[in-house]
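Undergrad: Fold the stuff below for me.
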Amino acid sequence: MSKRERIMIITDSVSMPRQNVKYEDTWIYLFKNRFMEFDVIDRPARGSTSMRLVQEGGGGFDLLELYTPDRVILQQGLAECAPRLFKKNGFEKKFINTYLPAKIRSDYIKAVKAKRGRNPEFTDVNHIQFRYNVSNFAERCAKLNVKLAIIKILKPTDLYLSKSPFIKQNIDLYNSIYHEISERYDNVTIIDPVKPDIDVNLICLDELHINSEGHKLYFKEVENYFKKVK
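TA: Okay, the predicted model is just below:
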């Protein structure tokens, strides 16, 4: 009996079902239904970041070495590149969470939003760590002869930009790192579901997540990738 091609899918909440998007509407479901000959391992996680690639299962083994996939589809990046109000492990965040009463803490956060806003340098995973994490994963894939397809980080909607004006520059930076890694490693391919002529506002149900039409776009681009490599 011939071995089925094994596909590992690593995603964040962009690719997951949610209110108004059933599981059957997601690009992952559409992919599984279209390519039933594949052995698909689906590893989604809300708030997923590239830290999973080097930590999950001890050194990231739960997302690669322990499953020995033939190909990996990676879709994440938005959670880690998003500008935040406070530095993740900074004194200010620790102080307000530890010492301020709930009402004062809430008022303080509102004031920071109004006066200072989200800082592009305050991210859950900074771009240097992000580059290391993805490069490390790509290199491990290469050593195992695993092909890695990376879905670019979703462009920001107008709603997202109104809340976080610096989000686009961070998305562009982190996507440029994806491209840099794809140029360095022959086993890495970039998938871009949202072409320049597509209005991202029409394929999203909020500032962060794609709707059923968006999932169809993602599926179509992933399908095209597999048509080329089969």
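Undergrad: C-alpha from now on. contacts and neighbour counts both.
TA: OK.
Undergrad: mind checking how far the most centrally placed residue in the chain is from Lys230?
TA: With distances taken as CA atoms, centre = their mean, the chain has Gln76 as the residue nearest its mean C-alpha position (1.0 Å). As defined by CA to CA, to the nearest Å, Gln76 lies at a distance of 24 Å from Lys230.
Undergrad: Same check on Glu80?
TA: When CA to CA is applied, the distance between Glu80 and Lys230 equals 32 Å.
Undergrad: Comparing those two, which residue is more hemmed in?
TA: In this comparison of Glu80 against Lys230, neighbours counted by other CA atoms under 10 Å, the higher total goes to Glu80 at 23 against 5.
Undergrad: Show me where this structure has its strands.
TA: Using DSSP state E, the strands assigned to the chain run over residues 6-11, 39-44, 71-75, 147-151, 188-191.
Undergrad: Now the ones you listed in JSON lines, please, with extra columns for distance to Thr26 and mean neighbour count.
TA: What follows is the strands of the chain, written out as JSON lines (distance: least, CA to CA, whole Å; neighbours: other CA atoms under 10 Å):
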{"stretch": "strand 6-11", "distance to Thr26": "12", "mean neighbour count": "21"}
{"stretch": "strand 39-44", "distance to Thr26": "12", "mean neighbour count": "17"}
{"stretch": "strand 71-75", "distance to Thr26": "13", "mean neighbour count": "22"}
{"stretch": "strand 147-151", "distance to Thr26": "15", "mean neighbour count": "23"}
{"stretch": "strand 188-191", "distance to Thr26": "17", "mean neighbour count": "20"}
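Undergrad: just so I know, which of the ones you listed lies nearest Tyr29?
TA: Tyr29 lies closest to strand 39-44 among the strands of the chain, at 9.9 Å (CA to CA).
Undergrad: now the angle between strand 6-11 and the closest one, please.
TA: Between strand 39-44 and strand 6-11, the angle comes out at 10 degrees (axes from the mean of the first three to the mean of the last three CA atoms, to 10 degrees).
Undergrad: one more to put side by side:
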Amino acid sequence: MRVLCVGDSLGLPRKGCPYEKTWFFKLAKKYPNIEFVDYFKRGLVLTETVNLYNMYYTDYKPDIVIIQTGICDCAPRYLNSNKLFWKLLLNLLGHLGFESYFWKIIKFIFSRRENCVYTKVDVFSQLYRNLIEKFIANGVKKIIVVKIGHAAESVAANNCYFNSNVDKYNNIINKIAVEKKDHIITIDPLHNVHEDLFVDGYHCNSNGMEKVYHDLDGLEINNLV
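TA: Predicted structure coming up:
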């Protein structure tokens, strides 16, 4: 059996959460007879995930896929730095050594806005459904979705739309999960969370990663297909 794990920085090790404490490492260690393939990338958005499917994922031919992504799509921002204009400007300012000053000005003038996100709600819905259907068409038997996690108070207090955006985008995942109930299993280990699960109010420390692992392990992956 082969399990493909796809995610953003929430699945990656960092200070406060060594690699040996990540849910990926712990699952692979518990099930040595299952082949685990990982693709985790900081800043991974759904558009890139779909593109990666077109380029690489079909070649893995996994039986099970675990997806932990979405926060980079829905997090409220000061500006959409993925747009070409801002990308070019930030690149220029970076070369000139002025990027940090630029962000200080932006944060002084603007606030994070609910709809200033990398992936709009309707686009997220279309892309997510498209990705799921691609996996199913490629022979994936089960897709485990780790739903987008809530932020702790230290983050949510400074970004008032953060958790409401998380709920909005998770509702899309819930709807697709109902439509594809024979293939999708969802878990929500980081819902209504506390500071002791994170290193910075959002990225998991060892305790937070253990919580995700606990919910994944409870599915008994070796018996799903």
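Undergrad: Tell me how they score on TM after superposing.
TA: Structural agreement between the overlaid chains, expressed as a TM-score with TM-score structural alignment, normalised by the length of the second structure, amounts to 0.87; 220 aligned residues with a CA RMSD of 2.3 Å.
Undergrad: Show me what the residue nearest to the centre of the first structure aligns to in the second structure.
TA: The pairwise alignment with the second structure assigns Gln76 of the first structure to Thr69, based on TM-score structural alignment.
Undergrad: Quick check: the most far-flung residue of the second structure relative to its centre vs Glu210 of the second structure, distance?
TA: Note on the second structure: the largest separation between a C-alpha and the mean C-alpha position, by CA atoms, centre = their mean, falls on Leu96 (32.2 Å). Leu96 of the second structure sits 43 Å away from Glu210 of the second structure when distances are taken as CA to CA.
Undergrad: Please apply the same query to Pro189 of the second structure.
TA: Taken as CA to CA, the spacing of Pro189 of the second structure relative to Glu210 of the second structure amounts to 10 Å.
Undergrad: Equivalent analysis for Tyr118 of the second structure, please.
TA: Distance of Tyr118 of the second structure to Glu210 of the second structure, given as CA to CA: 29 Å.
Undergrad: Looking at the two, which is more packed in?
TA: Set side by side, Tyr118 of the second structure and Glu210 give different neighbour counts by other CA under 10 Å, the larger being at Tyr118 (23 against 19).
Undergrad: That one pairs with which position in the first structure?
TA: Correspondence of Tyr118 of the second structure to the first structure, assessed by TM-score structural alignment: Asp124.
Undergrad: Spit out the contact partners of the spatially closest residue to that match that is not a sequence neighbour.
TA: When the adjacent residues along the chain are set aside, Asp124 of the first structure lies closest to Glu80, with 4.7 Å between them (CA to CA, 6 or more residues apart in numbering). Taking CA atoms under 8 Å, 6 or more residues apart in numbering as the criterion, Glu80 of the first structure is in contact with Thr49, Ser50, Thr123, Asp124, Val125, Asn126.
Undergrad: do Leu79 of the second structure as well
TA: The neighbours of Leu79 of the second structure, taking CA under 8 Å, 6+ apart as the test, are Arg112, Cys116, Val117.
Undergrad: By neighbours, which of these wins?
TA: Val117 (22 neighbours).
Undergrad: show me the contacts for that one.
TA: Asp73, Cys74, Ala75, Pro76, Arg77, Leu79, Asn80.
Undergrad: The last one touches Thr119, doesn't it?
TA: I take that to be Asn80 of the second structure. No: with contact defined as CA atoms under 8 Å, Asn80 of the second structure does not count as touching Thr119 (9.4 Å).
Undergrad: who's more crowded, the two?
TA: Neighbours around Asn80 of the second structure and Thr119, counted as other CA under 10 Å, are more numerous at Thr119. The numbers are 22 against 16.
Undergrad: how far away is the nearest residue to the more buried one once chain neighbours are set aside from Asn205 of the second structure?
TA: Computed as CA to CA, 6+ apart, the closest residue to Thr119 of the second structure that is not its neighbour in sequence is Asp73, at 4.8 Å. In this view, Asp73 of the second structure and Asn205 of the second structure are 22 Å apart by CA to CA.
Undergrad: Just to confirm, what residue in the first structure is aligned with Lys175 of the second structure?
TA: Checking with TM-score structural alignment, Lys175 of the second structure has Glu180 as its match.
Undergrad: and the gap between its match and Gly77 of the first structure?
TA: Note on Glu180 of the first structure: its distance to Gly77 of the first structure, by CA to CA, is 15 Å.
Undergrad: Who has more neighbours out of these two?
TA: When neighbours are counted by other CA under 10 Å, Gly77 comes out ahead of the other of Glu180 of the first structure and Gly77, with 25 against 13.
Undergrad: Quick one: residues contacting that one.
TA: Contact analysis of Gly77 of the first structure by CA under 8 Å, 6+ apart lists Ser48, Thr49, Ser50, Ile153, Tyr174.
Undergrad: Met16 of the first structure: which of those is nearest?
TA: Ser48 (11.2 Å).
Undergrad: which position in the second structure aligns with that closest one?
TA: Matched across to the second structure, Ser48 of the first structure falls on Leu44, judged by TM-score structural alignment.
Undergrad: Repeat that for Thr11 of the first structure.
TA: With TM-score structural alignment as the criterion, Thr11 of the first structure pairs with Gly7.
Undergrad: Same check on Phe35 of the first structure?
TA: Across the two structures, Phe35 of the first structure finds its equivalent in Tyr31 of the second structure, going by TM-score structural alignment.
Undergrad: What separation is there between Gly43 of the second structure and Cys72 of the second structure?
TA: Distance, Gly43 of the second structure to Cys72 of the second structure, by CA to CA: 6 Å.
Undergrad: Then Glu220 of the second structure?
TA: Taking CA to CA as the measure, Glu220 of the second structure falls 29 Å from Cys72 of the second structure.
Undergrad: neighbour count winner among the two?
TA: It is Cys72, of Glu220 of the second structure and Cys72, that has more neighbours when counted by other CA under 10 Å, with 19 against 10.
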